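Q: Predicted model follows, preceded by the sequence.
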Amino acid sequence: MASKIDMSSPVCLIENINEQLMVNKEALNILSGIKQPLVVVAIVGLYRTGKSYLMNKLAGKKRGFSVGSTVQSHTKGIWMWCVPHPNIQNHTLVLLDTEGLGDVEKVDEKNDTQIFALAILLSSIFVYNIMNKIDQESIDLLYNVTELINLLKARCSPDYYKVEDAADSVRFFPDLVWTLRDFFLELEIDGQVITADEYLENSLRPKQGTDKRVQNFNLPRLCIQKFFPKKKCFIFELPSDRKKLAQHEILRNDELDPDFVQQVAEFCSYIFSHSKIKTLPGDIKVTCEGLENLVLTYVNAINNGFLPCMENAVLAMAWIENSAAVQKAIAHYDQKMVQKVQLSTETLQELLDLHRASEREAIQVFMKSSFKDMDQKFLETLEIQLEAKLEYFCKQNLQASSDRCSALLRDIFSPLEEEVCQGIYYKPGGYLLYTLRREGLKKTYCEEPRKGIKSLSDKNLLVHIEEVPEDLNIQVQAKDTS
């Protein structure tokens, strides 16, 4: 069973301290523990517009993400809450609540753009939460961030604007859910009642004409239409009378406006039923490790003066994950070889056979863990390292065999040396007894199992026998012949 994480409360994923972004290691540790597919929902909008309330509802909780009740922005940075997906078994819903845009206490407006861009880059469903109605300002804000991401995503090649690359980029962008809070307008055009989705499409519809003014009007709309082909709009009326608005998160459903309660339920139902796994260009599904690496890559890019480049992020994540896959495969190979080789192998061929079997398993481990190794450079790196490992094990195997042979020779022939030193063979017929004794010990040595490659050579045996002082051999011979 794939492991899941059910957090009791959110944690800060990306801290925003003095408008400097920092990744929280605690949140990364939580991500690394998730082994299920991820559906990532992020929300962005002006501060004090009820973003956190909606995210708490998606988490199935009344409280969790900080809901402010003053003019001061509460949420800082990006907060994460991982909960089991309510509709899809063995999937994790990752909710990302962002700090409100337009905080008057901020010094650098670029910080808002960075938070906005990160929410789009990390999510598979992007919720754009604004007040009252769709206006030119909200369209321009979404366009500016989207276009900036798109330009920086370019592969630094004039071929980027080919159709297939543009299509690949579209597949990377999340689904767009546009939410309108405290909506007060009548949903109708030319006297005809329209849906919220039709209102969104009409707001993003380009005008006819070619003059500069029309082009400026159409440009952001065409961009949003292009990169967010899947769009949905929800309207929310006031949750309660204005006197209770500050406490609406703690109010029971029967204390809220019934229309608002129904609208929130429909919003949550849509998010749950239209969930999609976070993917990257090339239809690559992002794992928990992948999301962790994306966060690190994007924040590092921002802190170095750049907005994230999707392609570079994919390459960086590929390098990180494939490097880890190589190490995982090497560790598997080492484990298998140590288990199988143990002390030593009898022949070189036996060692080679063990190596090939362990090598095949290691490559299978790599292939399961690798990520977008299109040119197979990491596979080549693994193969080179495995060859080096074979050389290492050959040396180790030879040394283990040599050590065992030497130890056996000492154990087997040390009694003979003691006997020679004690003068047992200094008597008539002693040399014959000595020779018979030595040949018997040779046989004992040769019958010992698992001596390894060194046992194929008599050099160890002959060298050890020659360690018996030559003068003793001569003396034994002299006694015998006398």
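A: Cool, got the structure.
Q: switch to C-alpha atoms for all contacts and neighbour counts from now on
A: Will do.
Q: how much space between residue 21 and residue 296?
A: Remark: distance between residue 21 and residue 296 (Cα to Cα, to the nearest Å) = 11 Å.
Q: what does residue 337 give?
A: Remark: distance between residue 337 and residue 296 (Cα to Cα) = 35 Å.
Q: same question, residue 367
A: Noted for residue 367: a distance of 24 Å to residue 296, by Cα to Cα.
Q: nearest spatial neighbour of residue 81, skipping sequence neighbours?
A: Among residues not flanking residue 81 along the chain, residue 10 sits closest, at 4.4 Å (Cα to Cα, 6 or more residues apart in numbering).
Q: Now for that neighbour, how many residues are close by?
A: By other Cα atoms under 10 Å, 21 other residues sit near residue 10.
Q: Next one: it from residue 312, what distance?
A: Residue 10 is 29 Å from residue 312, by Cα to Cα.
Q: ok, longest helix in the chain?
A: In the chain, with assignment by DSSP state H, the single longest helix is helix 377-421.
Q: Check the chain and tell me which residue is nearest its centre.
A: Residue closest to the mean C-alpha point of the chain, counted by Cα atoms, centre = their mean, is residue 289 at 1.6 Å.
Q: same for the host helix or strand of that one, what does it pack against?
A: Per DSSP states H and E: residue 289 is located in helix 288-303. When contacts are defined as 3 or more Cα pairs under 8 Å, 6 or more residues apart in numbering; DSSP states H and E, helix 288-303 packs onto strand 20-23, helix 25-32, helix 110-122, helix 310-341.
Q: Please compare the first structure with the one that follows:
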Amino acid sequence: MASDIHMPGPVCLIENINRKLLINQEASKILSAIKQPVVVVAIVGLYRTGKSYLMNKLAGKKQGFSLGSTVQSHTKGIWMWCLPHPKMPNHTLVLLDTEGLGDVEKGDNENDSWIFALAILLSSTFVYNSMGTINQQAMDQLHYVTELSDRIKAKSTPDANDVEDSADFVSFFPDFVWTLRDFCLDLEVNGQPITADEYLENSLKLTPGNSEKERNFNLPRLCIRKFFPKKKCFIFDRPTHGKKLARLETLHDDELDPEFVLQAEEFCSYIFSHSEIKTLSGGIEVNGPRLENLAQTYVNAISSGDLPCMENAVLALAQIENSAAVQKALAHYDQQMAQKVQLPTETLEELLDLHRASEREAIEVFIKSSFKDVDQKFQEELGAQLEKKLDDFCKQNVQASSDRCSALLQDIFSPLEEEVKQGVYSKPGGYRLFLQKIQALKIKYQRQPRKGIQWNV
């Protein structure tokens, strides 16, 4: 169970080495052991904006995800921390902290775009963290969202117009949460107070016109509105002042701005209460092994120069899970037949009845474990393998019956053969005695149990 997995701190899930992305095997092993549904919260944003601090708050720890205390970007790749969900029993909270976008030392915008896209693909709640207000500079920094349709495919084969409907994206995109750090304005419009959510909606309003300037202004806003129908905004005051910021992870709440402490608590409470289980198309819930396979499939696609495709990832997942479901069902069938069948059976019908009962159970096991078995391809494969197993059982049954009958005949009639050699029946009336003996031995043979279907051949 996931609650048995003790992760004292995060591990790297997707390594970013020399601008090449790789799945970390330690993280892969951890995910493969989590059988519970997962709620996946990923955070992205410019480097040195305090993403890791928020993730540590969600983990209920002061330390964990690396904060760093200099202007250098600290987190590289995507780091993972799996924890028992604080409000959903038998669920696992998976926190994903990403390396900072726009790191001047890295100087690779494409690499940033892939980190951004992977955070979208793997999460059920996507947190975008930025400093200050939602102004045009903040929108310009969120240009990664405008590139998503160039980075991700929903379907392996788009429609006849070669264009993917935004609904295809929305169906698997996470909820969007914008966290604004060191926010210093009053939340009001035209002198009237507004909520953080209203501030976000107001900031996403489009400007009329079709000039290049207006198109550039509207594009990121259009993408956020189109791809993320469920949006939420949180504002945070500056947590503390001066040099204390460099020691943020060591400070107690009473050393921080009380307003910031309250805002962080409200953020965590919202995430715990509203973040949903990661699901795939068709409402399929994701657990640890599925999340592991999704991450591997997407990283493999990026590494090979392809675009990550949700449909292909689901098909790859179905291939893995359905192949395993077939093997699980066959193992159950073997176990049941080993317990129930004692060869040889008295009749063929007895063997067929035992097979049918075990076959029904095996199919039930498969259906419970299978996942999107398109056209029942894997169930048909299971049926073919079960048919082959029945054929093998029938052959074994014939052989077992033949061996049993041969052994019985040898055991019952060998004394008669010895008596003939000794001349017991070489006397007047011996032939009649011989026939009587044979008849008696035949009856004895017929009364022996479990001779099987070859007894009269």
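A: The structure has been received and is ready for your questions. Keep in mind that what you see is a predicted model, and the values were worked out from it rather than measured.
Q: picking that back up, which one of residue 367 and residue 296 of structure 1 has more residues nearby?
A: Neighbour comparison, residue 367 of structure 1 and residue 296: the larger count goes to residue 296, with 19 against 16 (by other Cα under 10 Å).
Q: OK, contacts around the more buried one?
A: Residue 296 of structure 1 sits next to residue 23 when contact means Cα atoms under 8 Å, 6 or more residues apart in numbering.
Q: ditto for residue 208 of structure 1
A: residue 214.
Q: relative to helix 310-341, how tilted is the longest helix of structure 1?
A: Interaxial angle, helix 377-421 of structure 1 versus helix 310-341 (axes from the mean of the first three to the mean of the last three Cα atoms, to 10 degrees): 20 degrees.
Q: Next SSE downstream of helix 377-421 of structure 1?
A: Later in the chain than helix 377-421 of structure 1, the nearest helix or strand by DSSP H and E is helix 430-447.
Q: how about the next helix or strand after that next one: buried residues?
A: Per DSSP H and E, the first helix or strand lying C-terminal to helix 430-447 of structure 1 is helix 459-466. Neighbour-count burial for helix 459-466 of structure 1, counted by 16 or more other Cα atoms under 10 Å, picks out 460-461, 465.
Q: what's helix 459-466 of structure 1 packed up against?
A: By 3+ Cα pairs under 8 Å, 6+ apart, helix 459-466 of structure 1 packs against helix 377-421.
Q: Which secondary structure elements does the helix it packs on sit against?
A: Applying 3+ Cα pairs under 8 Å, 6+ apart, one finds that helix 377-421 of structure 1 contacts helix 310-341, helix 348-369, helix 430-447, helix 459-466.
Q: rerun that using 7 Å as the cut-off
A: Judged by 3 or more Cα pairs under 7 Å, 6 or more residues apart in numbering; DSSP states H and E, the packing partners of helix 377-421 of structure 1 are helix 430-447.
Q: Only the buried residues of stretch 33-44 of structure 1, if you could.
A: 34-44.
Q: can you list those in CSV and add secondary structure?
A: CSV is the format used below for those (DSSP: H, G, I helix; E, B strand; the rest coil):
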residue, secondary structure
34, coil
35, coil
36, coil
37, coil
38, strand
39, strand
40, strand
41, strand
42, strand
43, strand
44, strand
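Q: which one of these sits closest to residue 351 of structure 1?
A: Of all those, residue 35 has the smallest distance to residue 351 of structure 1: 36.3 Å, by Cα to Cα.
Q: Give the equivalent position in structure 2 for that closest one.
A: With TM-score structural alignment as the criterion, the equivalent of residue 35 of structure 1 in structure 2 is residue 35.
Q: For residue 90 of structure 2, see how far away its match is.
A: 9 Å.
Q: would you list every one of the strands in the stretch 51-200 of structure 1?
A: Along the stretch 51-200 of structure 1, counting by DSSP state E, counting those that start in this stretch, strands occupy 78-84, 92-98, 125-131, 175-181, 188-189, 192-193.
Q: Can you tell me which of those is most buried?
A: For the strands of the stretch 51-200 of structure 1, the largest average neighbour count (mean count of other Cα atoms under 10 Å) is found in strand 92-98, namely a mean of 27.
Q: mean deviation of that strand from structure 2?
A: By mean Cα distance after the TM-score superposition for structure 1, the fitted strand 92-98 of structure 1 averages 1.2 Å away from its aligned residues in structure 2.
Q: What is that strand packed up against?
A: strand 38-45, helix 51-58, strand 78-84.
Q: Tell me which of the ones you listed lies nearest to residue 355 of structure 1.
A: strand 38-45 (37.4 Å).
Q: Wait, residue 302 of structure 1 touches residue 313, no?
A: No. At 11.8 Å, residue 302 of structure 1 does not count as touching residue 313 under the criterion of Cα atoms under 7 Å.
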